[in-house]
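Peer 1: Could you work out the structure for the sequence below:
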Amino acid sequence: MRGHDLAALRRLNTIAVLRFLRSQGPERPQTLSQLAAATGLSRPTVDQVVEELTVQGWLAEAPDATSGRSGRPARRFRFRGESGRVVGVDIGLHKVVLLLSDLAGQIHASEREDVDPQMGGAERLAYLRSRIERFLGDHKVRADELWALSVGVPGIVGESGRLTSVIVPEWSDFELARRLADAFPCPILVENDVNLATMAEHWRGAAQLVDDVACLLIGHRSSCGILLGGRLHRGHRGGAGELGLHRQLGLARAHEALVWRGERPEGESEVAALARASAAGDPDALEVLDRYATCLAPGIGALLLAVDPELIVLSGGMTPVGEALVPLLTRHLREVPVDVVMHVPRIAVSTLGEQGVALGAVRKALDTVEAVLSDATAPLPSVTR
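Peer 2: Just a heads-up that it's a prediction; the model follows:
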């Protein structure tokens, strides 16, 4: 074998060991024998790779869990998720959510803050930049520790990263990543918020065991993210799933049915009141949700015929009423007038709450880390301890 062939082989061996240890998480360190069995590499090769990765700062030896037993314990190693950080951000019309994760996907900090919905585009950009900087400063994240920053936005994001938004009109034909690049010296990713929510559901939510998924945002805005074959389907220009922009499908005005005039204690939101009343079987609340489901059904029915997903996940601000909404929506979908019997898949309610989009942003940021760690054409960089 030629020299560059041997270097490539060593790099592939390194990728195999690193990828497996990273997949096990910090709670499942592995012995050299376990690594050899899992990767198919010889014990001497694994020993050499582990030694190099430990020196580079990617691996650490785990504490001995067999204290008190006779004989020399087998050494166990883990991936050092703490060797770097990524940040996921959800900047919506009314709020910003920030999550700090290590490279193993462990969330170490989360923050949420209300945002003035009347804030203009330039002011919102300045606020976003300063808010992220404060978040990093509060949690003592150094610039050299930050591997990626991922931001979820309400709008269509093209392949080049150019944003088109009807929620923040001044952010149309806008390159948010470029505007943030001077403040954060790391890869900056921008993605549609519902697409990120879909990724989060597949990673840690209701769709972990399903690869064909439609994630529907419900509330004052209706939109959809689509996952096909386990991969996010963005469409040619990034607009796949934006059914709320089609006026004749009814999704754009569905939220107008969500009017609750019943009992509402001081301080209780309209959504919380509607959820409480519907859970108690209040007929007026169930009628409100039934009207809402009637408005949603034609657009979702069109999506089912086009994509035929295995699962629909309801996410967004109206998930508190999700359990009462699911049977109503299922019934109305079965009544959508079509020439054939339309299959209505299982409908689940997201349990990720307000962190769903930011969690998907973390997942997208970690995918860039995965790309670096899996690149067989470049040497693996060392990391600080």
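Peer 1: C-alpha from now on. contacts and neighbour counts both.
Peer 2: Will do.
Peer 1: D47 and R162, how far apart?
Peer 2: 46 Å (Cα to Cα, to the nearest Å).
Peer 1: neighbour count winner among the two?
Peer 2: Neighbours per residue (other Cα atoms under 10 Å) separate D47 from R162, with R162 holding more: 19 against 16.
Peer 1: show me where the protein has helices.
Peer 2: Secondary structure of the chain (DSSP state H): helices located at 3-24, 32-39, 43-56, 121-138, 176-180, 193-204, 270-279, 283-307, 322-334, 356-373.
Peer 1: Let's see this one next, to set against the first:
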Amino acid sequence: MRQQSGDASLLRRLNSAAILRVLRESEVATLSELARAARVSRPTAEVIVEDLLAEGWAEECAEGQDDRRRGRPARRFRFRAGAGHVVGVGVGGSRLRAMVTDLNGAVVAARRASHHPSMPAGDRLDAIAELVGAVLAEAGPAVRDVTAVGVGTTGTVDGSGRVVKSVALAGWTGLDLRGELSRRIQAPVLVDNDMRLAVLAEHWRGQARGRQDVVYLFTGSRLGLGLLIGGRPHRGAHAASGEIGRQAGDHWRAYRHMTEYAIAVEPGELRSQREAAQFAIERARAGDEQAARAVGDFARQLGQGLLTVVNPLDPELVVIGGSLSQAGDLLVEPIRKLFSEACLYPPDVAASGLGGECVALGAVRLALDHADRRLFTQPS
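Peer 2: Predicted coordinates:
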């Protein structure tokens, strides 16, 4: 919301923030409803709403035919979500994704670009800034008008937006990612670990809506883990939550079941770990029993690795996310069966519907939370 003039009273600013917040939370509201919810007089609400209309933060709803039949109806207003925009960026091992949304989270534009893990850090930073510029050019708003840019990246990320350690991207360890991107993008930049943002996205718009304690397993070209505890993404003592590390019994080397299958079926075809997994999943869905066994073995070994987290954490739900979540019940059912045998309170297991967009979508939510604090928090 635009800053009030220097002589505006604190009470006026408090009331303006309250009215705007009520508008955001309501689909449609009359002046009387706004005044009652914000605990201000109706004349005060009317003056504030006129200001919000002039500034573009609110819009008046058109009258319907039924309204005209009743005579002069009460004026109705709603929050104008298109008055501001945020950007969410996902930085993966080989792909960059970016999306622009309005302040209600409706996607206006989305783009992706490929990059190589060995790309110099400076080139990757430039590629991120170029992708943000390109997706905003498609969406309409200028970079300087964006409320915030959220960025999710692989690696351990501290509270200042610095990448403490990354084994997936060259030159990323020790990088002040927030600072470097802020020099390239003329908008507020926020940075966090990709798995924390993925589980945030699930809690916002995915399988974890309404859940408080969730384990999120990312499956794609690599494995990652996100934890939702008490309804909030867990950071850990060293901001390293989401980094799996080594597992006893090499449980996280489960991909070998599907890579060995792909090599046995087509020995002359070179595939990445993810491509081999997708090949096996497609063949299993087509009825290949050998492929189905390979996918089942993969799922069971994932489940065995998850037990070391699930049993002590006691979550309500385990979400299988990332690009391999398209396997659906081929992954979910073996894990669910294992949990029923090995857990005192077996959690539900579900495949994510967010696919590879989960990190960028979580980065959008991170940026929207920043926008909410900036626009709707009452000033002190």
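Peer 1: okay, the helices of structure 1 in CSV with distance to H108 of structure 1 next?
Peer 2: Shown next, in CSV, are these (distance: least, Cα to Cα, whole Å):
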stretch, distance to H108 of structure 1
helix 3-24, 17
helix 32-39, 28
helix 43-56, 23
helix 121-138, 12
helix 176-180, 23
helix 193-204, 16
helix 270-279, 29
helix 283-307, 36
helix 322-334, 29
helix 356-373, 12
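Peer 1: so of these, which one's packed in deepest?
Peer 2: Comparing the helices of structure 1 by mean neighbour count (mean count of other Cα atoms under 10 Å), helix 193-204 comes out on top with a mean of 26.
Peer 1: what's the mean distance for that helix versus structure 2?
Peer 2: Superposing on structure 2 places helix 193-204 of structure 1 at an average distance of 0.9 Å from its equivalents, by mean Cα distance after the TM-score superposition for structure 1.
Peer 1: Counting by contacts, list what that helix packs against.
Peer 2: Using 3 or more Cα pairs under 8 Å, 6 or more residues apart in numbering; DSSP states H and E, the elements in contact with helix 193-204 of structure 1 are strand 146-153, strand 213-217, strand 223-228, strand 231-233, helix 356-373.
Peer 1: L325 of structure 1 is nearest to which of the ones you listed?
Peer 2: strand 213-217 (12.9 Å; Cα to Cα).
Peer 1: with structure 2 superposed, average distance for the closest one?
Peer 2: Averaged out, strand 213-217 of structure 1 is 1.1 Å away (mean Cα distance after the TM-score superposition for structure 1).
Peer 1: what's the angle between that strand and strand 223-228?
Peer 2: With axes from the mean of the first three to the mean of the last three Cα atoms, to 10 degrees applied, the angle from strand 213-217 of structure 1 to strand 223-228 works out at 170 degrees.
Peer 1: Could you tell me which residues make contact with the residue lying farthest from the centre of structure 2?
Peer 2: Here structure 2 reaches farthest from its C-alpha mean at G71, the gap being 45.8 Å by Cα atoms, centre = their mean. With contact set as Cα atoms under 8 Å, 6 or more residues apart in numbering, G71 of structure 2 has no partners.
Peer 1: Stretch 330-349 of structure 1: end-to-end distance?
Peer 2: So stretch 330-349 of structure 1: terminal residues 13 Å apart, Cα to Cα.
Peer 1: again with stretch 137-148 of structure 1
Peer 2: For stretch 137-148 of structure 1, the end-to-end distance is 16 Å (Cα to Cα).
Peer 1: and that stretch, which residues are buried?
Peer 2: 141, 145-148 (16 or more other Cα atoms under 10 Å).
Peer 1: what's the answer for stretch 210-221 of structure 2, then?
Peer 2: Across stretch 210-221 of structure 2, burial judged by 16+ other Cα under 10 Å covers 211-221.
Peer 1: Now render these as a markdown table, adding distance to L375 of structure 2.
Peer 2: Converted to a markdown table, those look like this (distance: Cα to Cα, whole Å):
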| residue | distance to L375 of structure 2 |
| --- | --- |
| R211 | 27 |
| Q212 | 26 |
| D213 | 29 |
| V214 | 30 |
| V215 | 32 |
| Y216 | 31 |
| L217 | 34 |
| F218 | 33 |
| T219 | 36 |
| G220 | 36 |
| S221 | 38 |
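Peer 1: And these, which is closest to G296 of structure 2?
Peer 2: Nearest member of the buried residues of stretch 210-221 of structure 2 to G296 of structure 2, counting by Cα to Cα, is T219, at 14.6 Å.
Peer 1: Chain neighbours aside, what residue packs nearest to that closest one?
Peer 2: Once flanking residues are discounted, T219 of structure 2 sits nearest to G322: 4.7 Å by Cα to Cα, 6 or more residues apart in numbering.
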